[in-house]
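Peer 1: Fold the stuff below for me.
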Amino acid sequence: MNKTKIMADLPNMRLLFDEPLSNYTFTKTGGPADVLAFPKNTNEVKELVDYCNQEAIPFMVLGNASNLIVREKGIAGVVMMLEDMAEMVIEGTDLVVEAGAKLVETAKFAFEHTLTGLEFACGIPGSIGGAIYMNAGAYGGEVANVVKSVDVVWENGTFETLDNDTLKFSYRHSKLQEKSGVVISVRFALAKGEKEVIGARMAELTELRESKQPLEYPSCGSVFKRPEGHYTGQLIQEAGLQGLIWGGAQISTKHAGFIVNIDNATATDYVELIQHIQKTILKEFNVVLETEVRIIGRKEA
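Peer 2: Below you'll find the predicted structure:
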């Protein structure tokens, strides 16, 4: 990949080359991106997508890097982060938010404007774009319940506004997992509420999260989807795996559904431990654990 050419062809884009993604992931692991790009608006996203298509360069969006693992060999091509696209606007009881905004900050913004509907998201560390991609949720709520529409630039460079039905939301799933695109902004349909009630619910959920989740260590959040009829953490506990250390990674002693980085863990430590958990749970209980965390990047040769 010709760095000089890319810099010349995209003179207004903030670009970093061979940037370690461990600087951005919540696990503090992961290899480099060939190019890490920070578009500032919809036009720059479209320009970047069109350029990658024209030059046959693979591209993807990283989101807030909270619920993913980047393999040691990093990611080929262009990786986009939309952290410079984080504007929030109130329109009646709708909240329009750019995809790079953090879900936590969005929930706070709704609270400040006495809008209810996003309380469940007050502790979810992902970006708005990532939340749409995986239909993020917690404590009985999920973004599918409050999304009115989403603006997307598809991988071929076309722009489209998708309504809730078209997004095909289901448990930790959306249409964005079936067809590659870049979320630009989201319109949430919220409702007027009482500030004290909204604040009390957010405080309650924050306390729950802090008491149950291992927030004192780097982690990728909840590792596995909840298997039907079971609780993942309970299965891992019953299999005698809780507390298991694998390299620098450990199955959290606070919550068995989390893997934490306790001693300079690598992405390989995470991936191998995940595979070990899956094999053990399948053998012990005949239950298939699907990952909620995304594992991305070049595979080992």
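Peer 1: CA only for contacts and neighbour counts going forward, please
Peer 2: Noted.
Peer 1: can you pull out the strands in the stretch 1-150 of the chain?
Peer 2: For the stretch 1-150 of the chain, strands defined by DSSP state E, counting those that start in this stretch occupy the ranges 14-20, 32-38, 59-61, 68-70, 75-80, 88-91, 94-98, 115-116, 137-138, 141-142, 147-154.
Peer 1: likewise the stretch 151-300 of the chain?
Peer 2: Secondary structure of the stretch 151-300 of the chain, counting by DSSP E, counting those that start in this stretch: strands at 159-163, 181-189, 191-192, 219-222, 245-246, 249-251, 258-261, 294-296.
Peer 1: Relative to T116, which of those strands is closest?
Peer 2: Counting by C-alpha to C-alpha, T116 lies closest to strand 191-192 out of the strands of the stretch 151-300 of the chain; the figure is 5.4 Å.
Peer 1: What helices and strands are in contact with that closest one?
Peer 2: Judged by 3 or more C-alpha pairs under 8 Å, 6 or more residues apart in numbering; DSSP states H and E, strand 191-192 is in contact with strand 115-116.
Peer 1: which residues sit against the strand it packs on?
Peer 2: Contacts of strand 115-116 with the rest of the structure, by C-alpha atoms under 8 Å, 6 or more residues apart in numbering, involve 93, 110, 190-195, 198.
Peer 1: Alongside the first, I'd like the structure of this one:
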Amino acid sequence: MLNERKIKMAIDLRNKFKEIKILKDEPLSNYSWTKTGGKADYLAFPKNYQEAETLLKFANENQIPMTVLGNASNLIVRDGGISGLTMILTDMNDIHVDGNHVIAEAGAAYIEATKVAQKAGLTGMEFAAGIPGSIGGGVYMNAGAYGGETEYILESATVLTNTGNIVEMGHDDLDFGYRHSSIQDSGGVVLAATFKLEKGNKVLIQAEMDHLNYLRKSKQPLEYPSCGSVFKRPVGHFAGKLIHDAGLQGYRSGGAEVSTKHAGFIVNVDHATATDYLNVIKHVQETVFKDSGIHLQTEVRIIGKA
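Peer 2: Here you go, the predicted structure:
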């Protein structure tokens, strides 16, 4: 972005959005779960629907690139950072219960939503007890684990369209697939989600959550920063097994390494950069393809400038 445009943008942001926290040249490594990533020109923290809507309309009217982040867990931001205006929704994190429904704002942690459901004696969300992402990210990518997926329990989502309108989208409108929703195609922003659950036994719900978290802790390298599962599951195969069979566990570029505990994870073991991560991803894809003829597609979202 040209310097003069950045100056005008700074003046406009300062004058128009005094109630919204906006940081300039903010390192996104402070927010990403990999602890990597370049700077955002401007990073805004909307607290409600109206602030998010206002920011998006401002960006559209001024032809400023807009990027939206949730908990930045299943994400790699390139070392060149992100131009324009970036919204991070972590301050939009309300979660409440209404009958058999859990309603959560986009920036709320999926893990926290499972705790709220358990306390209310609602079952169906246990599979997400260890998913580190946000509610918005979970809907956006149809997050799932241990046989459960977001689409199984989602009733509707509140969405900010790319034209700046707030709409309600039902389950069928979201066109869910494996790690996919129609939000990825439309460029909209999930603001909140309503989950329909069933009445259950609090003790049994907690026991299932504890069991799944034990499995996650025993199998996944939670002791290191990572972006979670890097690759989608190929049809008829498991990405981790393909990577393991190709002899790639322990492969390292810079400070990023294919986990020796779970081959589907790339971990930050020594001050890795985003470029280190991308180098490992490329090497894994090339090696697995040579070894098995299968091309691994990334599940992790990769954004920003090189």
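Peer 1: one step back: who wins on neighbours among the contacts of strand 115-116 of the first structure?
Peer 2: Most neighbours among these, by other C-alpha atoms under 10 Å: A110, with 26 neighbours.
Peer 1: What is the equivalent residue in the second structure for it?
Peer 2: When the second structure is aligned by TM-score structural alignment, A110 of the first structure is paired with A117.
Peer 1: pretty sure that match contacts F127?
Peer 2: No: using C-alpha atoms under 8 Å, A117 of the second structure makes no contact with F127, being 11.9 Å away.
Peer 1: quick one: whichever residue in the second structure pairs up with L289 of the first structure and Q220 of the second structure, what's the gap?
Peer 2: Matched to the second structure by TM-score structural alignment, L289 of the first structure sits across from L296. For L296 of the second structure, the distance to Q220 of the second structure equals 19 Å [C-alpha to C-alpha, to the nearest Å].
Peer 1: ditto for S259 of the second structure
Peer 2: Applying C-alpha to C-alpha, the value for S259 of the second structure to Q220 of the second structure is 9 Å.
Peer 1: Now list whatever residues contact both of those two.
Peer 2: F265.
Peer 1: higher neighbour count, these two?
Peer 2: S259 (24 against 19).
Peer 1: For that one, give me its contacts.
Peer 2: Taking C-alpha under 8 Å, 6+ apart, we find S259 of the second structure in contact with 221, 249-250, 265-267.
Peer 1: re earlier: tell me which of the strands of the stretch 151-300 of the first structure sits nearest to V45 of the first structure.
Peer 2: strand 181-189 (8.0 Å).
Peer 1: Which residues does the closest one contact?
Peer 2: For strand 181-189 of the first structure, contacts defined as C-alpha under 8 Å, 6+ apart pick out 42, 61, 93-99, 128-129, 132, 146-155.
Peer 1: Over to stretch 246-258 of the second structure?
Peer 2: Contact with stretch 246-258 of the second structure is made by 243, 259-260, 263-273, 276-277, 279-280, 284, 287-288, 291, as judged by C-alpha under 8 Å, 6+ apart.
Peer 1: Show where that stretch falls in the first structure, residue numbers please.
Peer 2: Under TM-score structural alignment, the match for stretch 246-258 of the second structure is residues 239-251.
Peer 1: Of the strands of the stretch 1-150 of the first structure, which is nearest E204 of the first structure?
Peer 2: Distance to E204 of the first structure, taken as C-alpha to C-alpha, is lowest for strand 137-138 among those, at 12.8 Å.
Peer 1: mean offset of that closest one relative to the second structure (after superposition)
Peer 2: Its matched residues in the second structure lie on average 0.3 Å from strand 137-138 of the first structure after superposition (mean C-alpha distance after the TM-score superposition for the first structure).
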